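Novice: sequence and predicted structure below; questions after.
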Amino acid sequence: MITKPTIDRIMEATDIVEVIGEFVQLKKRGANYIGLSPFANERTPSFTVSPAKGIFKDFSTGKGGSAVTFLMELEKFSYPEALKWLAKKYGIEVEETQTSPENKEAENRRESLMIVSGYAAKFFQDSMWETDEGKAIGLSYFKERGFTTETIKKFELGYSPDQWEAFSAQALKEGYQEEFIVESGLSVKRDNGNLYDRYRGRVMFPIHSYTGRVIAFGGRTLKTDKNVPKYVNSPESEIYHKSNVLYGLNFAKKAIRDEDNCYLVEGYADVISVHQAGIENVVASSGTSLTVEQIKLIGRLTKNVTILYDGDAAGIKASLRGLDLILEEGLNVKVVLFPDGHDPDTYVRLLGSSAFKKYIDDNRKDFILYKTDILLKEAGKDPILRAGVIREVVESIAKIPDSIKASVFIKECSRVMQIDERALLTELNKMRQAKMRKNDQPDSFQTPYEDAPIATEIERTATEADGETQEKEIIRLLLLYGNKMIDWDGITNTYIGPFMIAELSDVEFDHPSCKQFIDIYKSEIDQGKLPDEQYFIHYHEKQVVDLTVDMIATRYMLSENWLDMHSIFVPGEELKLRAAVLGAIFHLKKQKVGKILNKLLADLQTSTSETDQEILQSQYIFMKKVEKKITEYFGTVISK
């Protein structure tokens, strides 16, 4: 358990915009920040971060909470893991009430796999730096590739001894469980039950998660035997899904945001060499065809991707169609082609950092124009082949969601291909219509995320019962105004929170999360404390955090220029706080009384005992009087 003072220090140091900004490209909008949801595929931003409240709210999926909640939702961290990540980021020493057994066993399966992978990374590093075999084979290989000691240590490169059981035997001896050693792919189980090392005799490239933990490995053989695969990669596991991972992203994410561009290469060595040359915004798809999930990872940080290809013409043509996926996700794509026989790794070592950067700047081309040029050269003067090129290029343009950007490419391609622009537009429209028919979707356009007046009441949904809505309104008012002093006629010198709790002492909340919230609020008041919204935003139970964020987050906010532009003053809820608080209390009481009356009526209809009927009738008459009093009081007090 992490101590309460440590948690408080972490929360005080955490800047939610800074934290979420490492994962999502945010833009300031009024007092808040907006961006595309990292949890859903969307083109119009619905993801909002409020630095004043210290919360995020994703309106496309309903997720929301603090920086801790965000890390738990996105990176699947446990609560302690998220706190430790933040502590590391802000240089806070974590105090725990008991020693963590992370070096032996973990609290859950996922963490166990993480720990085993972390141990393996250290084992491979130690094997390379501290053994004669490792230095002679592994370290010398990396040095020959031009990697500096600093780079080798930064990327945690290592070496797996050329022995059948070097790692497996040591891991078992250290107390790591066989189940997790095998599931992580580090070891393979023989038919006789013994383990052997998957990566023996290979140099090791650890693959890190977005937040920097080792989740998998790529092992490269240095042998020339053609029967031995050049690379062996970790199998899929609970912590590693290769389609969701980009090699080097944990090192590149800050530079990608700062440069507003991501360089995409093919292999581990390409990433490391280019990174070492000072171009740190570089990642690789790790030997797999680029996936939509990987593109979305880039799209969180930038809308600009530059592909650094090697000089293999066949490989370039094969990958052209795959790059349409990037266009489809709304990203801007440029391409840089290196001379024959060179890839980013070899070319940066040949030219050096400065000349390599200049080459990229001088030779990058827009993907659509690049594709057009490549295919036209291949088609030559053959009219049929040229017609096919035109169709294929327009297919790529049709995938661009931004209609203005698409029209610009149509105009440019019309010039390059020497074909009438209207003909290209006609073909483009045909393709789009065919796609819509295939998806059975009508023509539609997306409106931009605009400022609007602030919402002051909970939006009712068809699935919410009226009672639940009224209970949630009480929660909302407690969160927003519970620690404000009352200065109303006849009621002064008390806080709104304790006042509302006292007024509702005879009301039983039915909705589970609302009841839990009220019980917590009462408990804090009984201890002489007045909990605020931050107390509940950082509460350790997800159900309470979710309710809190739902109540205080709003998708819309009043423009700062609203009054100047329209000469319209929109009164804030605080100016009518008395009516809002008393109205919420009496509406809830009236709803609860109505519920009791309905039950009494139902019981009267089913009761066969005269005595029971008399008691029920008496109770019914009494509750009708209560309802009348509430209605009368509501009408006179709330309207003042």
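Specialist: Ah, there it is. Numbers count the residues shown, from 1 in each chain.

Novice: going by C-alpha atoms from here, please, whenever you check contacts or count neighbours.
Specialist: OK.

Novice: what's the helix or strand containing I368 packed up against?
Specialist: Using DSSP states H and E, I368 maps to helix 367-379. Helix 367-379 sits against strand 332-337, helix 383-398, helix 403-417, with contacts defined as 3 or more C-alpha pairs under 8 Å, 6 or more residues apart in numbering; DSSP states H and E.

Novice: report the buried residues of the last one.
Specialist: The reference is to helix 403-417. 406-407, 409-411, 413-414, 417 (16 or more other C-alpha atoms under 10 Å).

Novice: next one: the longest one
Specialist: Using 16+ other C-alpha under 10 Å as the test for burial, helix 383-398 gives 386, 389-398.

Novice: in the stretch 451-600 of the chain, which spans are strands?
Specialist: Remark: strands assigned in the stretch 451-600 of the chain by DSSP state E, counting those that start in this stretch are 485-488, 491-495.

Novice: let's bring in a second model and compare:
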Amino acid sequence: MISKSTIDKVYETARLEEVIGDFVQLKKSGSNFKGLSPFTDERSPSFMVSPVKQIWKDFSSGKGGNVVAFLMEHEHFSYPEAIKYLARKYNIEIEETEQSNEQKEQSNERESMYLVSEYAQKYFSEILWEREQGKAIGLSYFKERGFTDETIKKFELGYCLDQWDAFTKAALDKKYQLSYLEKTGLSIVKQDQSNPEKKRTFDRFKGRVMFPIHSMSGRVLGFGGRILTNDKKAAKYLNSPESDIYHKSKVLYGIYFAKQAIAKEDNCYLVEGYTDVIQFYQRGIQNVVASSGTALTSDQIRLINRLTKNITVLFDGDAAGLRASLRGIDLILEQGMNVKVCTFPEGEDPDSFAKNNDYEEVVRYLKENSKDFIQFKASLLMKEAANDPIKRADTVRDIVNSIGKIPDRIKKEIYIQECAQIMNVSESVLFNTLAQIGKKDAAEANKKSKPDQQAFNVVKNEPQQQKVDVQYELERQIIELLLLYGDKDEEFEDLVLKENEKGDLELEPESMEAKVFEKIYLDLQEDEIELTHNLFRDIYYRIMEELNEKENFSINRFIADLDQDLAIEISSILMDEEKYMLHQWERKDIYPKDKKIGISQLVSETILTLRCYLIKKRIGSLQERTLESEGGNSETLEEIMNYIQLNMLLNKKLNRVLS
């Protein structure tokens, strides 16, 4: 575990604008910086960085946070990885806190497996580049595939000598433990039959070219090895076995190299093999990953879903079992993603096509031949069914079953309409079939989402007016005021309810000086108001504690101590006002009012507006009570009248006219 003192030092030292400047071209904009979003493809800047607040906000994607949040979003680091990255950048020594023996054992075992895997990658690369056998066999193979030296080094490709235990011996000589070599699957350990006490070791990837498999953050998890001889008994491709650090179903080959391009292009090309990925990347199309020859899993799809909602699956021109592959795509639809498919000309695969065509030709082909999955599947299967009525009926059910996987009900309706035309079947038949499937899978659908609990209904395009949650907006504004001005001293005009000479109630102003957070706290306490939204309530109490305990309130330090969800929410609240700077209103002679001009007025109006809103809610509930009881209740009616009078007084103070 990284010590608290190290994390504090990282936050104190790291400059947000410097770190983000390594990834995004930033330009000065007033006291802030702006640039093009690194998460979406845009022409006008919507990405804002505040050096004063040490937070950022991307208005095109809605993402935001502090320096660590940026690295976690952009580089897809874990929290510890982001801290370590910043520590390295600013030459900060990382201190580790004491762990329990059990934690140490678990951490040490996993870390030891990572270290063994990273050593293996370096060893295989060294063999490829520096040993005669490596150059003659491994390097020659990669060159024949058309890979450049730069590409081979980029993907850290290598070669395992065609000797029984050359790698294992080298690792043991470097003092790596045999148990970790065995756990990672790099070495196979067997008992010597002639001598049970003796163990024999073998290199799992003997005589194979090596493809390291990286995690999202770039650590080596395992390997894929391709044999180069025509040994029919040996598998053409061999993967590392499952281990504590490598789970085949949760990994995509190339994701580390592709993650930024996928997010930027808002699309992911999905291929089958290692060389498909590498050839595409070398050609200049970097948003590509491979399922490594396995059936696509939900965990793999979730990895892509973190980066984009759009997947284009690329198939070989002569892919056998294309229909079976199409069934696997239903998993992608279930996660609400948009799927396209693209098939290459007969005899071609992504590897050969990218190798034999230049960048512009490949891009043009992908653009012109990528088709919507549902439409592609319907057309393909209807051709296969041709004049066979039974096959046609099965095809209809197959297509409707795929449509049923889509969570979005509007998309379902559109696909039903389009497929009805392709398959020459009436829409009503397809709707009824979808409804039957919906009823059959009701129990399963109920677990996934409420919109799919019922049988499918046609969506009517009726405009729905979005309601504003007034209390949510007011509570959000209270949090913003506390964050921006909580420790500021201001003079407030407090309102006291008094009787005038005629005996009528009036609100009389009384001046008081207090810090903003004290004024807000006292007002909410006096009216026994508690924030209703859990997130805001949590932030509210944390801010109050911080402002009470610490003389100098720092937003950056405050955010550093929060979990990422709270930090992102706070950044979003604070940076919302900055979006107006993106429009350059000054050029149009429009000058937005600075909130600092009337802090006390803003605080008072926010609290008053919340009071009025809660009074109206109270009046409404009391009126409902009088309707439920016959003839009403005199005490309740009197209470209603008092609240109405108070509401009128408060609104008068706010200069509002009530009907």
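Specialist: Nice, I can see it. Keep in mind the model is a prediction, meaning the values are calculated, not measured.

Novice: now the TM-score, please.
Specialist: Here the superposed chains carry a TM-score of 0.67, computed using TM-score structural alignment, normalised by the length of the first structure; 521 aligned residues with a C-alpha RMSD of 5.1 Å.

Novice: between the buried residues of helix 383-398 of the first structure, which is closest to R321 of the first structure?
Specialist: Checking those against R321 of the first structure with C-alpha to C-alpha, the nearest one is S396 at 8.2 Å.

Novice: not counting sequence-adjacent ones, nearest residue to the closest one?
Specialist: Among residues not flanking S396 of the first structure along the chain, D324 sits closest, at 5.8 Å (C-alpha to C-alpha, 6 or more residues apart in numbering).

Novice: how many neighbouring residues does the aligned partner of the one you found in the second structure have?
Specialist: By TM-score structural alignment, D324 of the first structure lines up with D330 in the second structure. Applying other C-alpha atoms under 10 Å, we find 19 residues neighbouring D330 of the second structure.

Novice: look up how far F33 of the second structure lies from D330 of the second structure.
Specialist: Counting by C-alpha to C-alpha, to the nearest Å, the gap from D330 of the second structure to F33 of the second structure is 43 Å.

Novice: show the contacting residues for the closest residue to E165 of the first structure other than its chain neighbours.
Specialist: Among residues not flanking E165 of the first structure along the chain, Y196 sits closest, at 4.9 Å (C-alpha to C-alpha, 6+ apart). The contact partners of Y196 of the first structure, taken as C-alpha atoms under 8 Å, 6 or more residues apart in numbering, are 164-165, 168, 187-190.

Novice: check for me that Y196 of the first structure belongs to a strand.
Specialist: Yes. The assignment for Y196 of the first structure is a strand, going by DSSP: H, G, I helix; E, B strand; the rest coil.

Novice: map it across to the second structure for me.
Specialist: Counting by TM-score structural alignment, Y196 of the first structure lines up with F202 in the second structure.

Novice: how near is its match to K89 of the second structure?
Specialist: Counting by C-alpha to C-alpha - F202 of the second structure and K89 of the second structure are separated by 41 Å.

Novice: same deal with D408 of the second structure?
Specialist: 44 Å.

Novice: before we move on, what about V251 of the second structure?
Specialist: Taking C-alpha to C-alpha, one finds V251 of the second structure at 28 Å from K89 of the second structure.

Novice: just M48 of the second structure next, same as before
Specialist: Counting by C-alpha to C-alpha - M48 of the second structure and K89 of the second structure are separated by 22 Å.

Novice: those strands in the stretch 101-250 of the second structure, which residues are they?
Specialist: 158-159, 187-191, 199-203, 208-214, 220-227, 237-239.

Novice: quick one on the thing from earlier: among the buried residues of helix 403-417 of the first structure, which one sits closest to S50 of the first structure?
Specialist: Nearest member of the buried residues of helix 403-417 of the first structure to S50 of the first structure, counting by C-alpha to C-alpha, is A406, at 34.2 Å.

Novice: which ones are touching the aligned residue in the second structure for the closest one?
Specialist: Taking TM-score structural alignment, A406 of the first structure has K412 as its aligned residue in the second structure. Residues in contact with K412 of the second structure (C-alpha under 8 Å, 6+ apart) are 403-404, 406.

Novice: count the residues that sit near E577 of the second structure.
Specialist: E577 of the second structure: 11 neighbours (other C-alpha under 10 Å).
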